[in-house]
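S.K.: A predicted structure for the sequence below; I have some questions about it.
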Amino acid sequence: MTSPFVPLPAAAPSTEGTDAAGILRFIEAVEAHPDHEPHGLMILRRGRVIAQGWWAPYTRERRQLVYSLSKSFTSAAAGLLYDDGLLDLDRPVVSFFPEFADEITDPRSRGILVRHVASMATGHRDDMYDIAFGADPAEPVRGFLLHPPEEEPGSVFAYNQPATYTLAAIVQRLAGRRLVDLLRERVLDPIGAGELRWMQQPAGRDLGYSGSFMTTDTVARLGQLLLQRGEWAGRRILSEEWVRMATSPQVSTAGNWGNGPDSDWTQGYGFQHWMARHGFRGDGAWGQYCVVLPEHDAVVALQGQIPDMQGLLDLMWEHVLPAFGSAGTAEDDARLAAHLADAVLPAAAVDTAELSDADAAAWDGSEFVAARRGGADARVDRVGTGWRLVLTTAGGRVGAGFEPGRGWTVSDDAGPAVAVSGGFVSSTSLQLDVAFLETPHRLHVTLERPADDGDRIGEVTTRWETEPLHGADPATLTAPRD
């Protein structure tokens, strides 16, 4: 059971030696960038929250899928067992899986150690996800180890999802329970973090490399724990030794994820943490960040839909770092707080049209078939003064109300939590944006009703702003339920 939520201590930026005007310039630059859609932001300095905000329809309380930022939590779980003396970094991975150990005959596969999967230095040149999960979906570790690395373990870096999955599987075997349960008792509750949910494969085994859902606040608290070298309110959570190893370079990443010193993907990799041009970080696809800046005693936690992840970091270095150089004014503090308090994502960019009573009646109860195989079918109904959209897929249903031309309408009533904006662009065309609030993703939906109302069957076209990585069925874009 999670502990009651207690907010982190807060302070005005100027009282913590920070120029709020610089933070505001960062936020405005993010909002103005065509590829950046922020959902939640928290900036901590000297252990206090100096800036926080959520762009409606996203909220403080909502868990959101953080993709590979999950790896930072897997690292914390591994650190607990390392501190307990249970996890030997120099023990061969295959020794943890005696049920198929005899099948693993290649010397390089047998030479992969725990420290190699922890640091993505297994000797493979590429991500082994498709091979590992394709070879044995029921036991991806076996599929991973059956494919020998091209180089000696420890010699090269490759961003490799099965490496983290294998580390997580080892931790769960040693702990005798799921990662979420281990983390809840020994990390999340002690630091006051909120609920964390994790996708599994197979059932009972948390993915480790991705698939966890959490609030921005939980991301920020983990960053602060790492900044404090594993200590929280006078209590030792992780050893200083583990935090030092996890957040310092264990393997070079030069030439892998960038072409020069200005790339934040060429600064080295620790134990499930990236080194950066400034400090270190965990991050996840489409714009999930936990950036820790020890030299400034600061943490930046950000969730969003941001394809250009290096671009976001560039803006952070341009605006946020200088802001830590000098205290601003109380007036700048107030401007920043007001901006974040009123933050709203732009609604669907459509020019709405007024429907006649006859056209509204024709839309009421209309059904739509997917324009492509495997897509979503749809239905539109009049509900009071508003409307309701229902998308039906192989995975289930997504139900959502909407008010044409009136911004975002949030719905939690059927399937995933969503917010909808948009409206009728003509008597026969409806365009909507559906934001899936437990994920970074937004779906563009266009419904075309035939001018001839004889059969009342139209066509629905859907397009993702960013493609979900754990399956693109809209009905499945929600946190796992216990």
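M.R.: Yep, that arrived. Residues are numbered from 1 along each chain as shown.

S.K.: could you use CA atoms for every contact and neighbour count after this?
M.R.: OK.

S.K.: can you map out the helices along the stretch 201-350 of the chain?
M.R.: Applying DSSP state H, counting those that start in this stretch to the stretch 201-350 of the chain gives helices spanning 216-227, 240-246, 309-315, 321-323, 330-341.

S.K.: for those, could you give me JSON lines that also reports distance to residue 131?
M.R.: Output for those, formatted as JSON lines (distance: least, CA to CA, whole Å):
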{"stretch": "helix 216-227", "distance to residue 131": "31"}
{"stretch": "helix 240-246", "distance to residue 131": "27"}
{"stretch": "helix 309-315", "distance to residue 131": "27"}
{"stretch": "helix 321-323", "distance to residue 131": "41"}
{"stretch": "helix 330-341", "distance to residue 131": "44"}
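
S.K.: return the most buried member of these.
M.R.: helix 216-227 (a mean of 25; mean count of other CA atoms under 10 Å).

S.K.: now it: how far from the chain's centre is it?
M.R.: Remark: helix 216-227 is offset 14 Å from the chain centroid, using CA atoms, centre = their mean, to the nearest Å.

S.K.: with stretch 234-245 instead?
M.R.: 25 Å.

S.K.: go on, stretch 15-22?
M.R.: 28 Å.

S.K.: ok so, going back, out of the helices of the stretch 201-350 of the chain, the one nearest residue 95 is which?
M.R.: helix 240-246 (22.4 Å; CA to CA).

S.K.: please compare the first structure with the one that follows:
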Amino acid sequence: MFQHLLAGAAALAISTSAFAQDRCEEYPLAPATDPAVLGFSETDIAGLNQLATDLDSTAMMIVRGGEVVVSHGETDRLIMVHSLRKSLMSGLMGIAVDAGAVRLDQTLEELGVDDLIGLSEEERSATVRDIITSMSGVYIPSAAETPQMRESRPERGEYAPGEHWYYNNWDFNVAGHIFERTTGRNYDSAFLRLFAEPLCMPDFDVFETHRQHAPGTMFSAYHMRLSARDVALFGQLYLQNGEWEGEQILSEDWVRESTGDYADTGWPGAWMGGYGFMWWKVPDEATSEEFGLPQDLYTGAGYGGQYVTVIPSLDMVIVNRMNTDIQGGPRMGGRDYTRVLQAAIRAARD
């Protein structure tokens, strides 16, 4: 299955909006016919919609049991995913690993990965696993690096590969390069073929993807725009352990392994203390109990308020989007998103 998908991921100069009209008659996640059966009363839904309004959310969706319980705002608006791109890339990497195109224990040296500045022998010993857990030990400038990343970046050679977690755009950008190099496919057309088409993402447009370059490095950042409806489908795929309408798009093993907890980030908050393969995790049982969040919860997150959270134990996906094209417009930080998670979880548990 995975080899077939990779072989068929040829570059397609078309928009899946047209594709969706031809093949996908309805959005795959139907509105909930009886939200109360799913644990959401009319009061719960009204409260969640009011919270979304109070937080100036551009779009919010809550899906339980494959049915849409809350659909707030412009759920069809294409919005920059920002760092949510990393969890999307984790999915692409999973297909490459499942297909045998790349191994997690392969080193940068084995893959022929170097950069303009020239990597040291120790840096070239970093594995694919180190890259996708943001523990490569390569501390050099990268595309899409923020001032905060530059300020917190360790000194070059300070830590060996696999020794220290640092939120490193160099790692995330190299993950995209490794995917393209090992599969022979561009990330945008591959995402179209491997995710947007089979999941019937109604709003994805391959022309709404681009790469961001930076001086001093050969690796670009991979960006795209997705709607809340598109992101909810990606989250639902993970909730269903990679299976979609009888097809195993991602292996169950990859979904389980990639959403495990491999690194202690040291970051504060309810759901960013642990890190998997480019997914954020609730770090421990104590944090889970303190904030009332299931420990199996995992989240993809991007600048300004781009979130998707999957909660297997509650059969639930939660999505929020903020339109960052609006200069000086509203943003949603981690604390406010935690409020959204807590409100949705309380409703589902009651």
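M.R.: Structure received. No experiment lies behind these values; they were computed from the predicted model shown.

S.K.: before we move on, back to that, which one of the helices of the stretch 201-350 of the first structure lies closest to residue 81 of the first structure?
M.R.: helix 240-246 (10.2 Å).

S.K.: so that closest one corresponds to what in the second structure?
M.R.: Counting by TM-score structural alignment, helix 240-246 of the first structure falls onto residues 252-258 of the second structure.

S.K.: other residues contacting that stretch?
M.R.: 90, 94, 98, 238, 241, 242, 243, 276, 277, 278, 279 (CA atoms under 8 Å, 6 or more residues apart in numbering).

S.K.: now it on the first structure. Mean distance?
M.R.: With mean CA distance after the TM-score superposition for the first structure, stretch 252-258 of the second structure departs from the first structure by a mean of 0.9 Å once superposed.

S.K.: mind checking how far that stretch is from the chain centre?
M.R.: The answer for stretch 252-258 of the second structure is 14 Å, by CA atoms, centre = their mean.

S.K.: what ranges do the strands span in the stretch 1-150 of the first structure?
M.R.: All strands of the stretch 1-150 of the first structure, identified by DSSP state E, counting those that start in this stretch, fall at 37-45, 48-54, 64-65.

S.K.: quickly compare those and say which is most buried.
M.R.: strand 64-65 (a mean of 29).

S.K.: now, of the contacts of stretch 252-258 of the second structure, which are buried?
M.R.: The neighbour-count test (16 or more other CA atoms under 10 Å) marks 90, 94, 98, 238, 241, 242, 243, 276, 277, 278, 279 as buried among the contacts of stretch 252-258 of the second structure.

S.K.: looking at those residues, which one is closest to residue 126 of the second structure?
M.R.: residue 277 (14.9 Å).

S.K.: which residue of the first structure sits opposite that closest one in the alignment?
M.R.: Residue 277 of the second structure maps onto residue 271 in the first structure, by TM-score structural alignment.

S.K.: not counting sequence-adjacent ones, nearest residue to its match?
M.R.: For residue 271 of the first structure, ignoring the flanking residues on the chain, the nearest one in space by CA to CA, 6 or more residues apart in numbering is residue 246 at 4.2 Å.

S.K.: residues in the second structure aligned with the host helix or strand of residue 424 of the first structure?
M.R.: Assigned by DSSP states H and E, residue 424 of the first structure falls within strand 418-426. Per the alignment by TM-score structural alignment, strand 418-426 of the first structure matches no residues in the second structure.

S.K.: now do the contacts for residue 187 of the second structure.
M.R.: So residue 187 of the second structure contacts 92, 176, 179, 180, 222 (CA under 8 Å, 6+ apart).

S.K.: hang on, the earlier thing: need the buried ones among the contacts of stretch 252-258 of the second structure in JSON lines with distance to residue 30 of the second structure, can you?
M.R.: Below are these laid out as JSON lines (distance: CA to CA, whole Å):
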{"residue": "90", "distance to residue 30 of the second structure": "27"}
{"residue": "94", "distance to residue 30 of the second structure": "27"}
{"residue": "98", "distance to residue 30 of the second structure": "30"}
{"residue": "238", "distance to residue 30 of the second structure": "18"}
{"residue": "241", "distance to residue 30 of the second structure": "19"}
{"residue": "242", "distance to residue 30 of the second structure": "19"}
{"residue": "243", "distance to residue 30 of the second structure": "18"}
{"residue": "276", "distance to residue 30 of the second structure": "30"}
{"residue": "277", "distance to residue 30 of the second structure": "30"}
{"residue": "278", "distance to residue 30 of the second structure": "29"}
{"residue": "279", "distance to residue 30 of the second structure": "26"}
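
S.K.: and of those residues, the nearest to residue 332 of the second structure?
M.R.: For these, the nearest to residue 332 of the second structure is residue 279 (18.5 Å; CA to CA).

S.K.: tell me the spacing between the closest one and residue 4 of the second structure.
M.R.: 26 Å (CA to CA, to the nearest Å).

S.K.: ditto for residue 228 of the second structure
M.R.: Distance from residue 228 of the second structure to residue 4 of the second structure, by CA to CA: 28 Å.

S.K.: likewise residue 105 of the second structure?
M.R.: 24 Å.

S.K.: list the contacts of the residue nearest to the spatial centre of the first structure.
M.R.: What sits nearest the mean C-alpha location of the first structure, by CA atoms, centre = their mean, is residue 66, with 1.4 Å. With contact set as CA under 8 Å, 6+ apart, residue 66 of the first structure has these partners: 210, 211, 212, 213, 214, 283, 284, 285, 288, 303, 439.

S.K.: hang on, isn't the second one packed against residue 69?
M.R.: Same thing as residue 211 of the first structure. No - at 9.0 Å, residue 211 of the first structure does not count as touching residue 69 under the criterion of CA atoms under 8 Å.

S.K.: what about stretch 36-49 of the second structure, start to end distance?
M.R.: Termini of stretch 36-49 of the second structure sit 16 Å apart (CA to CA).

S.K.: who's in contact with that stretch?
M.R.: By CA under 8 Å, 6+ apart, stretch 36-49 of the second structure touches 35, 64-65, 69-70, 72, 340, 343-344, 347-350.
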